[in-house]
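Novice: Give me a 3D structure for the following:
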Amino acid sequence: MALRMGRPSMAEAVALGLVATGAVSIGIAAIVGAVGAGVEIFGSPVAVDLPVHDAPIVGLSDAAGIAAAEYTQSVVSVEALSGGARWLLFAEAALPALATVIVCAALWWLGLSLIRQRAFRRSMVPTLATGAFALVVAGMVGPFLGGIGRAAVVEELSAGADTSQFWTFLVSADLAPIGWGIALALVATAFEVGQRLQRETEGLI
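Specialist: Predicted coordinates:
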């Protein structure tokens, strides 16, 4: 049984309602973004950002005060691309969107629970833990799958073009989602402690 506290004030209820509404809106935006990415990736032609090396910017190479200037990526529009490469590129875009939806759902549930003054309900810890796990997985697996997908694109292009300036395999990972996932895991741990203290309090009543 969840211990109920006093009713929240009007300002608190409005703030929590805005948080819950914002979480839903962000989740919907993430779904729309993933669908849009899927339409582009599975369409034809598909534009792929491929990392390059040893590609100097000629216009800046001899400019005064410039030590070095080179391109780091090139956008290549491919007419015929294998289904496997497309699915890998889509997974890179879909995993962060899925993690965002899961986290937003957890925040919506948290906001609703706080409005009802039942934050330490049993479902809260697994909900927050799932969001934390999703963030860590998206931050680690998404870039790796994208790197494999771009490597597959380079391999397919090498059959009829010079691809020596493209990286054969390169993964650029953003550690921010992993950090947020760890932070959310700590929040889930705090709720676990709160639930235990609540059970002990109820046992004393």
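Novice: drop to CA atoms for contacts and neighbour counts, all remaining ones
Specialist: OK.
Novice: In this structure, mark out all the helices, start to finish.
Specialist: In chain order, the chain shows helices spanning 10-41, 58-61, 83-115, 124-157, 176-204, with DSSP state H as the criterion.
Novice: Contacts only, for Thr163.
Specialist: 154, 157 (Cα atoms under 8 Å, 6 or more residues apart in numbering).
Novice: Roughly how far does it sit from Trp108?
Specialist: For Thr163, the distance to Trp108 equals 47 Å [Cα to Cα, to the nearest Å].
Novice: now swap in Leu145 and tell me
Specialist: When Leu145 is compared with Trp108 (using Cα to Cα), they lie 29 Å apart.
Novice: Burial check on the closest residue to Leu135 other than its chain neighbours, number of neighbours?
Specialist: The shortest distance from Leu135 to any residue other than its chain neighbours is 5.0 Å, reached at Gly181 (Cα to Cα, 6 or more residues apart in numbering). Here the count is done by other Cα atoms under 10 Å, and Gly181 has 26 residues near it.
Novice: surely Glu92 meets Gly146?
Specialist: Yes: taking contact to mean Cα atoms under 8 Å, the distance of 5.0 Å between Glu92 and Gly146 places them in contact.
Novice: The structure of the following sequence is requested for comparison with the preceding one:
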Amino acid sequence: MEPTRSERADAFTVLLYGVGAAIVVGIGTWLRAAGVFRDDGIAWTVPIDEQPIAATVDSGEVAVEGIAQEAMIFANDVNAGAVAAIIGGIVLWALTALVVIGAVMLVASNFLRGRVFVRGNVWAFTIMGWMLSIAPLVIVALDNIARNGVLAAAGFGEGETVHPVEFWAAIPVVAGGIAVGLIAVAFRRGIRLQKETEGLV
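Specialist: Prediction:
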């Protein structure tokens, strides 16, 4: 079935946004890596006891006072496991974003050609579903390993095991992944129904 002019415009828009999003992910990944791996050591933000501070913003143009709840620390001689976890978390975050973007662009490309209920779309939604369902939980675990390694290198002890509550922040994304997986199931059934309908004609 040929897409309408409006559907073509929508598909082209998705493709353009996909290209832009991929560029943003690339830049964001580089900035994140540069923000963690610094000349002073590995930078990590940790919660601190609330305390009043006086600081400046806008390159010293404005003085402000407030309550600090976090601080950035720098650690050297971080163990290899923690460094690998930091790199793994950054890479997995970027990979997940790029895979999802690529899958959405594939679906948009198929829609542009009038190919809706095809295996390519099923695979795209399936891969998106699995990535969004698993990657956030793995990233939380990797961040915990990284944080413990940085804290240990900075002299704050060995850290703690990941708490179940920490996974709750990833639940909305995981739920989205499950929803996308259900879309894949719907498309798979749509293909089956399409074949059965064509067989009756």
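Novice: what's the TM-score here?
Specialist: Here the TM-score of the superposed chains, computed with TM-score structural alignment, normalised by the length of structure 2 as the reference length, equals 0.80; 184 aligned residues with a Cα RMSD of 2.4 Å.
Novice: Quick one, which of the helices of structure 1 gets closest to Val48 of structure 1.
Specialist: For the helices of structure 1, distance to Val48 of structure 1 was read as Cα to Cα. The smallest value, 7.6 Å, belongs to helix 124-157.
Novice: For that closest one, give me the average deviation versus structure 2.
Specialist: In the superposition with structure 2, the average deviation recorded for helix 124-157 of structure 1 is 1.1 Å (mean Cα distance after the TM-score superposition for structure 1).
Novice: so that helix matches what in structure 2?
Specialist: Across structure 2, the stretch matching helix 124-157 of structure 1 (TM-score structural alignment) is residues 121-154.
Novice: can you put the helices of structure 1 in JSON lines and add distance to Asp49 of structure 1?
Specialist: Listed next are the helices of structure 1 as JSON lines, based on distance: least, Cα to Cα, whole Å:
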{"stretch": "helix 10-41", "distance to Asp49 of structure 1": "12"}
{"stretch": "helix 58-61", "distance to Asp49 of structure 1": "21"}
{"stretch": "helix 83-115", "distance to Asp49 of structure 1": "10"}
{"stretch": "helix 124-157", "distance to Asp49 of structure 1": "8"}
{"stretch": "helix 176-204", "distance to Asp49 of structure 1": "21"}
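Novice: Out of those, which gets nearest to Ser74 of structure 1?
Specialist: With distances scored as Cα to Cα, the stretch of these nearest to Ser74 of structure 1 is helix 124-157 (11.6 Å).
Novice: returning to what we had before: residue in structure 2 paired with the residue nearest to Leu135 of structure 1?
Specialist: Looking across to structure 2 (by TM-score structural alignment), Gly181 of structure 1 lines up with Gly177.
Novice: Thought Glu166 was touching Val140 of structure 2, still the case?
Specialist: Yes: between Val140 of structure 2 and Glu166 there is a contact under Cα under 8 Å: 7.3 Å.
Novice: For Ala97 of structure 1, which non-adjacent residue is spatially closest?
Specialist: Here the nearest residue to Ala97 of structure 1 in space, its sequence neighbours aside, is Ala30; by Cα to Cα, 6+ apart that works out to 5.1 Å.
Novice: From Ala37 of structure 1, how far out is that neighbour?
Specialist: Distance check for Ala30 of structure 1 against Ala37 of structure 1: by Cα to Cα, it reads 10 Å.
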